[in-house]
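>>> Below: sequence and its predicted model.
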Amino acid sequence: MIVLSLIAIVYIGFVALAQSDMKRLIAYSSIAHMGFVTLGLFVALLMPLSGSGFGFNASQMAIEGAMVQMISHGLISGALFLCVGVLYDRLHTRDISDFGGVANVMPVFAALTVLFAMANAGLPGTSGFVGEFLVILASFKHNMIVAALAATTLVIGAAYTLWMVKRVFYGEVSRDGVAALKQQPLQFHEWSVLGVLALLVVLVGVWPQPILDTMASSIAQLLEHLSVSKVPF
């Protein structure tokens, strides 16, 4: 199952690279992030049976990473879908080739979107980094090859994310529709939602401890039940 999780992350990453629709690209990236969730859960299931000296701690770390990754996924993917919706509402297209130079006419909106995109790529200091880091670290305690492969998949995620950001937000304003965005600023409700999501993405990225402390007792209880389980994994 760990192998299937890694295959899912890599395969979906390459599928995302081939997308020309922003919404589809983000949707496929969401599936890739879920691969890290399943990877963390399967590593946690296998660690108690591995016989390593740090099985329980690694199992807890893997589940914590999977849980934080799910929370982060909800924040980041929701924010990116909203950003795509903002552009679609004004230009009625999601095709990446129809954009270019959005940062020249909507700089603050572009900065927020780039923040969410970097979080989607796992940039340190954002919520996208915390869960993936914990899962990779736990995987390292289970198997160095698995951890190395999981870390390598982050390069694919960064590739399709940066490709989209470059094509949509940077370069010259090549279309009249993009230039017209300057006369269509963000509304208050759009600002408020994007601002709250940006704050949460950064807050979880720099201070994840409250979330980890909240789930610690439940995870410990789950692992205690797992340790006495007779079900083979």
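Sure, I can see it. Numbers count the residues shown, from 1 in each chain.
>>> Every contact and neighbour count from this point should use C-alpha atoms.
Fine.
>>> mind listing what M215 touches?
E64 (Cα atoms under 8 Å, 6 or more residues apart in numbering).
>>> in a helix, that's where it is, yeah?
Yes. When DSSP: H, G, I helix; E, B strand; the rest coil is applied, M215 is found to be in a helix.
>>> Could you tell me how far it is located from P208?
Separation of M215 from P208 (Cα to Cα, to the nearest Å) stands at 11 Å.
>>> do S72 as well
11 Å.
>>> overlap in contacts of those two?
S127.
>>> The two: who's more crowded?
For S72 versus P208, neighbours defined as other Cα atoms under 10 Å are more numerous around S72 (26 against 16).
>>> In contact with the more buried one, which residues?
Residues in contact with S72 (Cα under 8 Å, 6+ apart) are S127, G128, G131, V201, V204.
>>> any idea which helix or strand comes after the strand or helix carrying the third one?
Secondary-structure assignment from DSSP states H and E places G131 in helix 127-142. Of the helices and strands lying after helix 127-142 in sequence (DSSP H and E), the nearest is helix 144-169.
>>> on contacts alone, who are the packing partners of that following helix?
Using 3 or more Cα pairs under 8 Å, 6 or more residues apart in numbering; DSSP states H and E, the elements in contact with helix 144-169 are helix 2-17, helix 102-105, helix 107-120, helix 127-142.
>>> adding another structure so you can compare the two:
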Amino acid sequence: MLQELFCLSGLLLCPVVGIVTLLFIPNSRIRLIRVLGLSCSLLTFLYSLVLWVCFDPSTSKFQFVESFRWLPYSNISLSLGLDGLSLFFVILTTFLIPICILVGWSGMRNLGKEYILAFLICEFLLIAVFSILDLLLFYVFFESVLIPMFIIIGVWGSRQRKIKAAYQFFLYTLLGSVFMLLGLLFLFLETGTTDLQILLTTEFSERRQILLWLSFFASFAVKVPMVPLHIWLPEAHVEAPTAGSVILAGILLKLGSYGFLRFSIPLFPEATLFFTPFLYTLSAIAIIYTSLTTLRQVDLKKIIAYSSVAHMNLVTIGIFSLNIQGIGGSLLLMLSHGLVSSALFLCVGLLYDRHKTRLLRYYGGLVSTMPTFSVIFLFFSLANMALPGTSSFVGEILILVGAFQRKSLVATVSASAMVLGAAYSLWLYNRVVSGNLKPDFLHKFSDLNSREVFIFLPFLVGVIWMGVHPKVFLDCMDTTVSNLVQHGKFD
């Protein structure tokens, strides 16, 4: 009954209404603009929580399903639906957008109306990506997300290299998706439809599965990103504004992994099994390589960016374990990374706002002048290294359990990489917070204000909640994950 009252199209309309309303407000009304932008994003978040309350975890079928005819002379329709794979990514999206608006609150007069519009457009496109059930329209929204992110990095980036970083981000991710488009066109010509629910019941020969799997892999591997296709990420993070890094680390890095789970594995199960050793090898190498690279970085943002690559490649190991533990753990780690990595980028952004530098050698001794910041930074540094009791610990343990069932050597390599994760997390915290102050380089010694503390509170609650009581989240995913494993006959 409740599902009939609330629909996905209503969730998509929330940011659209905010976008249209803001277009008619003059730039001089900056206070009204930011209040309306924040109110609209908070309303969207509350609406997504209502969908969670109405969600039925006992079924693996898509819920809140709606379908609208898009092209009258084809079988392509705008189909919407949520299941255990996509529900929490929609909630994570609607959670982070208000945070992004709050981050730029004090400097909103300089940022202007376009700043809020860019994030509301990004929110609309991301919700559509996670709820679309038609492959061609998924591709349209999947690639459309690049446009607002390109603008966010290129216009509001922090340094002179921001234009180069924006083009690098755009071209890297767009180039890989060209192969996916060719695969989609082949699917449409072969089956006459791009509807996911119909394609899930269609069988392809092993040779065609391999070719189609590779076409999808080219797009999703860049988005994860997997080594050696990760070069765009550190550059994009370094040049992006703080809010841009939050949405990039929190949501955009999940699009590739989500694509593997939503399309590659259920549509091409035989090809997935064929390429699993290749994915395992690539991911294990990436975890070790990026963890060691993280230890050599001198820019605070690059340290967190490279650690994100390591975490996301651990996620791919969980996904391609192809069992309930591995996939469930990868989903939980993606959600955890969306909170922990976003919070760490916020910490770095706060330091940059005060001291106008992200070079590690200029920092030290902040515990004596920024005690509140030091405590919060410690908490998220510990969460980043998967301390028991935090959200990352549960996800990583489940991934390792799933990986041991599939390939013990890969699981052992991944587990040893967790030691490197602890090394760079503690090393970063020690360099920034401990030691002596460097007054020749740092001038503004002010601790967090009430607005900044308020921004971190929901991240703290989310990380502890997922770490102490993960059953709430895993129960909603379990039926869908079990159906995915059974559908591919991976057990």
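Happy to help now that I have it. Computed from a predicted structure; not experimentally measured.
>>> Out of the helices and strands packed on helix 144-169 of structure 1, flag the one nearest L46 of structure 1.
Nearest to L46 of structure 1, of all these, is helix 127-142, at 8.0 Å by Cα to Cα.
>>> tell me, the closest one lands on which residues of structure 2?
Mapped onto structure 2 using TM-score structural alignment, helix 127-142 of structure 1 spans residues 391-406.
>>> contacting residues around the matching stretch?
By Cα under 8 Å, 6+ apart, stretch 391-406 of structure 2 touches 314-315, 317-318, 321-333, 336-337, 383-388, 410-412, 414-415, 463-468, 470.
>>> Quick one, which of those are buried?
314-315, 317-318, 321-333, 336-337, 383-387, 410-411, 414-415, 463-467, 470 (16 or more other Cα atoms under 10 Å).
>>> Could you list which of those belong to helices?
Mapping those onto helices (DSSP state H) picks out 314-315, 317-318, 324-333, 336-337, 383-384, 410-411, 414-415, 463-467.
>>> what's the nearest residue to the residue nearest the centre of structure 1 if we skip its chain neighbours?
In structure 1, the C-alpha nearest the mean C-alpha coordinate belongs to N120, at 3.9 Å (Cα atoms, centre = their mean). Spatial nearest neighbour of N120 of structure 1, chain neighbours left out: G128 (5.8 Å); criterion: Cα to Cα, 6 or more residues apart in numbering.
>>> distance of the one you found from M67 of structure 1?
Taking Cα to Cα, one finds G128 of structure 1 at 12 Å from M67 of structure 1.
>>> again, but for L162 of structure 1
26 Å.
>>> Repeat that for L75 of structure 1.
According to Cα to Cα, L75 of structure 1 and M67 of structure 1 sit 13 Å apart.
>>> Quick one: map G100 of structure 1 onto structure 2.
When structure 2 is aligned by TM-score structural alignment, G100 of structure 1 is paired with G364.
>>> what about the closest residue to its match other than its chain neighbours, how many neighbours?
Leaving aside its chain neighbours, G364 of structure 2 sits nearest to V432 (4.6 Å; criterion: Cα to Cα, 6+ apart). Neighbour count for V432 of structure 2, taken as other Cα under 10 Å: 22.
>>> cool, T276 of structure 2 as well?
17.
>>> Now for the closest residue to it other than its chain neighbours: which residues touch it?
Leaving aside its chain neighbours, T276 of structure 2 sits nearest to F320 (6.1 Å; criterion: Cα to Cα, 6+ apart). Contact partners of F320 of structure 2, counting by Cα under 8 Å, 6+ apart, are T272, T276, L279, Y280, G326, I327.
>>> Show me what F320 of structure 2 aligns to in structure 1.
Checking TM-score structural alignment: F320 of structure 2 goes with F42.
>>> what about its match, distance to M67 of structure 1?
With distances taken as Cα to Cα, F42 of structure 1 is found 13 Å from M67 of structure 1.
>>> now L200 of structure 1: how far from A158 of structure 1?
21 Å.
>>> Kindly report the same for L123 of structure 1.
Note on L123 of structure 1: its distance to A158 of structure 1, by Cα to Cα, is 9 Å.
>>> Counterpart of the residue nearest to G364 of structure 2 over in structure 1?
The alignment partner of V432 of structure 2 in structure 1, by TM-score structural alignment, is V168.
>>> wouldn't its match be in contact with G100 here?
Yes. Counting by Cα atoms under 8 Å, G100 is a contact partner of V168 of structure 1 at 4.4 Å.
>>> quick one, what contacts K162 of structure 2?
Counting by Cα under 8 Å, 6+ apart, K162 of structure 2 has contacts I153, G154, V155, A236, E239, A240.
>>> Got a ChimeraX select line for the buried ones in these?
In ChimeraX, this line selects whichever of these come out buried by 16+ other Cα under 10 Å:
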select :153,154,155,236,239,240
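>>> Pick out the most distant pair among the contacts of K162 of structure 2.
Counting by Cα to Cα, the most remote pair of these is V155 and A236, 12.5 Å apart.
>>> R451 of structure 2 versus the residue mapped onto L112 of structure 1 from structure 2, what's the distance?
In structure 2, the residue matched to L112 of structure 1 (TM-score structural alignment) is I376. Using Cα to Cα, we find I376 of structure 2 at a distance of 14 Å from R451 of structure 2.
>>> about what we covered before: who wins for proximity to L80 of structure 1 among the helices and strands packed on helix 144-169 of structure 1?
helix 107-120 (6.4 Å).
>>> what's the mean gap between the closest one and the aligned bit of structure 2?
Its aligned residues in structure 2 lie a mean 0.8 Å from helix 107-120 of structure 1 after superposition (mean Cα distance after the TM-score superposition for structure 1).
>>> for stretch 61-70 of structure 1, same thing?
Looks like 0.4 Å for stretch 61-70 of structure 1 (mean Cα distance after the TM-score superposition for structure 1).
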